[in-house]
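Peer 1: This is a predicted model, with the sequence first.
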Amino acid sequence: MPRVIPPLDLTADPVELTAALVDIPSVSRDEAVIADAVEAALRAQAGHLEIIRSGNAVLARTNLGRASRVVLAGHLDTVPVNQNMPHSRSTEGEKLVLHGLGTVDMKGGDAVMLSLAATVTEPRFDLTFVFYDCEEIAAELNGLTRIQRDLPEWLRGDLAVVCEPTDAAIEAGCQGTMRVDVRVPGKRAHTARGWMGVNAIHGAGELLRRLSDYVPRQPEIDGCRYHEGLQAVKITGGVAGNVVPDECVVSVNHRFAPDRSPEQALAHLQEVFEGFELTVTDGAAGALPGLNAPVTQELIAASGGATPVAKLGWTDVSRFAALGMPAVNFGPGDPKLAHTQEEHVPAWQITHCADVLRKFVS
């Protein structure tokens, strides 16, 4: 029998709204129930918004003719359940903490967005809210990919705020990412006559030495210091217990600062691994901070003027930056807890993010 989901109250405290969202299962590719609940709540409680559905994404926006538009985006899906549903509560120093799947990644941010969508009826910017699906899995399934293809006008604005967890700090831009397979050739032979072959796994020693000796850049961009990285994440080789391996493949992940394009990042890897064959298996551009844009400066001021920090990871801000708009990450929750069984978020961070964004858009 289908589970009955209580209607969402978008005018409730965003902390309580977070708890309600957490208790709705929404593992990637199974977001229909939460999307239905979000759509129904917006249609019933936010009549000032234009609302449309795209698959299991829900989009809403004002059309007030303001001079600028701010896009707020958050994904509805989570990683698989790990004995961390429904939500639970605890206190730390008399302060409330919510525990459970999605409290950090990222139903706290979704709750903040839904609260603003329903209660800020006369914003000083036009606002677009994008609640999308399948962020936690392959990029081609990400709801933003579909929306950008089918409804590109819904992603345009003068600033994008992705409400991913940032410990309630503004994280600027994001790093790019690239994965490559580095191949080491060899020659097969029987291990009883190993001198007749060339052991590819032994040959990977030079490759691993270069990785061990690698010194990453730490460029500063718009006052934000990014920390690049180059890490071996997988190694394969060998065909049998009595055969000298004729190939060894080391998979390497490179996180690069947003002042480099993917093409420049690849050129750098080709320099680092000169003499080895490289095959790119995955990659995505980073996003420049965009902190000098006037609308971004207004968000920083609304946050109390705290200095933004670099996003040391990749998020969907990259998609918005590729559209030519500044984009930042700002949401409740410690990102280091994302995808863990111990996900939890201090209630004050949800309240703080809601207050900052409300001040900014009002």
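Peer 2: Looks like it arrived, so ask away. Numbering: from 1, shown residues only.
Peer 1: going forward, measure contacts and count neighbours with C-alpha atoms only.
Peer 2: OK.
Peer 1: Just list the residues touching the nearest residue to His75 once chain neighbours are set aside, thanks.
Peer 2: Distance criterion CA to CA, 6 or more residues apart in numbering; nearest residue to His75, sequence neighbours excluded, is Tyr132 at 4.6 Å. Going by CA atoms under 8 Å, 6 or more residues apart in numbering, Tyr132 touches 56-58, 73-77, 142-144.
Peer 1: From Val252, how far out is Tyr132?
Peer 2: Taking CA to CA, to the nearest Å as the measure, Tyr132 falls 30 Å from Val252.
Peer 1: Pro185 now?
Peer 2: 17 Å.
Peer 1: of these two, who's got more company?
Peer 2: Between Pro185 and Val252, counted using other CA atoms under 10 Å, the more crowded position is Val252 (22 against 19).
Peer 1: distance of the nearest residue in space to that one that is not next to it in sequence from Gly305?
Peer 2: Counting by CA to CA, 6+ apart, the nearest residue to Val252 once its immediate chain neighbours are dropped is Ala232, at 4.3 Å. Distance of Ala232 to Gly305, given as CA to CA: 39 Å.
Peer 1: for the stretch 201-350 of the chain, what spans make up the strands?
Peer 2: Counting by DSSP state E, counting those that start in this stretch, the stretch 201-350 of the chain has strands at residues 220-221, 224-225, 229-237, 247-256, 277-284, 309-310, 327-329, 344-346.
Peer 1: got another, please set it beside the one above:
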Amino acid sequence: MDRTEDLDAFLRDLLIRLIAIPSPSGEEGALLAFLEDWFRSRGFPVARFPVPDHPWPNLLIHPLPRPRLLITAHLDTVPPLNHPQPYEAVERDGRIYGLGSADVKGGLAALMGALEMVGPERLARSSVTIALTVDEENMGRGAEALARACRPGAVLAIEPTDFTIGIAEAGTIEIALEIHGRPAHGSVVEAGRNAIREAVALLRELESLPSIQAEHPLIGRGAVTPLFIHGGERALVIPDRCALHLDIRWLPGIPREAIVGEIEGVLARYGATWRVVDLSAPFETPAEAPPVQALAAALREAGLPVRLSGMPSWTDAEPFARYGAPAVVFGPGTLALAHTPEEHIPLSALRDAVRVFVSLLQSS
């Protein structure tokens, strides 16, 4: 694949094939089987890594107990809820459209292209392991199980970062809560306490908290995002309950006890009942850390600019960072397009990503 035309054709055909295989979280089996056959047929050593409480394992290529570099990409996508043709890739104006094209089957296709060019013999002489994980878009059980067992020297999680090196990642506090009011006839406003109004006031107070108003130079401000909200049962009755599901962005540098204390103080003042659905800490990797410098060198060799960034979303890098590995997030594609019907990735970005991954693999 020395010629650009050959590489483009390889990447186009491979990404179209990857998109055509449905792999929402919990249904990664068909894609896993395809990839296992693809790597085995090319002579790469492959192993399945069981994931507790999940129907499918992770897939490891050139598995090592303590690789110097672990490169991970997830197999799953979000469900195809509002996507008109999630598994029928469309090429338009040099871009490939389809569910998972940016997050993260495009990055996976580029990594596979790089491995095709490097070959199994060269990979076998390296200290790199490739991990294709399950469940990233759901509970992250694939990465969590692997991080407990494997202690890599550094981790690269492939995600759509527009070729910026994500050295900081926001944490997540996901909360399900319910606010209780007092019912009354809808016209006798003064006699009731409207739980929906209370919920709106609670959201505003949460958004004004110091930990949320704080700003990180690479990520921006914290955030309080209502994901679901339900209140009221029928017309002409003041609603006496309102249920919310919140996703709260937790910035690196803010202690857990500080942000959790601020949030719980607001919830208590409103008499809310709540449960924490997920709590994942943020992390930040120094710019001088080995994986950052290795990626920077690979970008320069590929003729691309070196730019640092922050990842506002949880990724498979988090559990490895939690267990002490320097971690970065990097890849082709635009995060804002992921999970939308307009999700796509430019073919030229895949070609550039191959060059970066080849350089990285050959230097590791």
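Peer 2: Nice, I can see it. The structure presented is a predicted model; accordingly, all values stated were derived computationally and were not measured.
Peer 1: tm score of chain vs chain?
Peer 2: The TM-score (TM-score structural alignment, normalised by the length of the first structure) is 0.80; 338 aligned residues with a CA RMSD of 3.2 Å.
Peer 1: who touches stretch 144-162 of the first structure?
Peer 2: Outside stretch 144-162 of the first structure, the residues touching it (CA under 8 Å, 6+ apart) are 54, 59, 68-74, 128, 132-133, 139, 295-296, 316-317, 320, 323, 325-331.
Peer 1: Please repeat the previous calculation with a cut-off of 6 Å.
Peer 2: 69-73, 325-329 (CA atoms under 6 Å, 6 or more residues apart in numbering).
Peer 1: What is the nearest of these to Lys107 of the first structure?
Peer 2: Nearest to Lys107 of the first structure among the contacts of stretch 144-162 of the first structure is Ala73, at 11.6 Å by CA to CA.
Peer 1: Ala232 and Gly305 of the first structure: who's more crowded?
Peer 2: Ala232 (18 against 11).
Peer 1: I am assuming that one contacts His254, so please confirm or correct that.
Peer 2: No: at 8.9 Å, Ala232 of the first structure does not count as touching His254 under the criterion of CA atoms under 6 Å.
Peer 1: which outside residues touch stretch 84-96 of the first structure?
Peer 2: 23, 97-101, 347.
Peer 1: most surrounded residue in those?
Peer 2: Leu101 (33 neighbours).
Peer 1: Spell out the secondary structure type for that one.
Peer 2: The three-state label given to Leu101 of the first structure by DSSP: H, G, I helix; E, B strand; the rest coil is coil.
Peer 1: Tell me the residue in the second structure aligned with it.
Peer 2: Residue correspondence to the second structure (TM-score structural alignment): Leu101 of the first structure is matched to Leu99.
Peer 1: Please name the nearest non-neighbouring residue to that match.
Peer 2: Using CA to CA, 6+ apart, the closest residue to Leu99 of the second structure is Pro86 (4.8 Å).
Peer 1: Quick check: the gap between the one you found and Glu28 of the second structure.
Peer 2: Relative to Glu28 of the second structure, and taking CA to CA, Pro86 of the second structure is found at 15 Å.
Peer 1: check contacts around the residue nearest the centre of the first structure.
Peer 2: With distances taken as CA atoms, centre = their mean, Thr315 lies nearest the centre of the first structure, 3.1 Å away. Applying CA under 6 Å, 6+ apart to Thr315 of the first structure gives no contacts.
Peer 1: Could you rerun that using 8 Å?
Peer 2: Contacts of Thr315 of the first structure by CA under 8 Å, 6+ apart are Cys174.
Peer 1: next one: Arg29 of the first structure
Peer 2: Arg29 of the first structure neighbours (CA under 8 Å, 6+ apart): 77, 133-134.
Peer 1: okay, these in a markdown table with distance to Ile170 of the first structure next?
Peer 2: Converted to a markdown table, the contacts of Arg29 of the first structure look like this (distance: CA to CA, whole Å):
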| residue | distance to Ile170 of the first structure |
| --- | --- |
| Asp77 | 22 |
| Asp133 | 23 |
| Cys134 | 24 |
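Peer 1: Show me which of those is closest to Thr340 of the first structure.
Peer 2: Nearest to Thr340 of the first structure among those, with distances taken as CA to CA, is Asp77, at 14.8 Å.
Peer 1: The second structure: helices as residue ranges?
Peer 2: For the second structure, the helices defined by DSSP state H cover 4-20, 29-41, 106-118, 120-124, 141-149, 195-207, 210-213, 256-269, 290-301, 317-322, 347-363.
Peer 1: do you know which of these lies nearest Gly231 of the second structure?
Peer 2: Nearest of the helices of the second structure (CA to CA): helix 195-207, 6.1 Å.
Peer 1: Residue in the first structure paired with Ala170 of the second structure?
Peer 2: Using TM-score structural alignment, the equivalent of Ala170 of the second structure in the first structure is Gln175.
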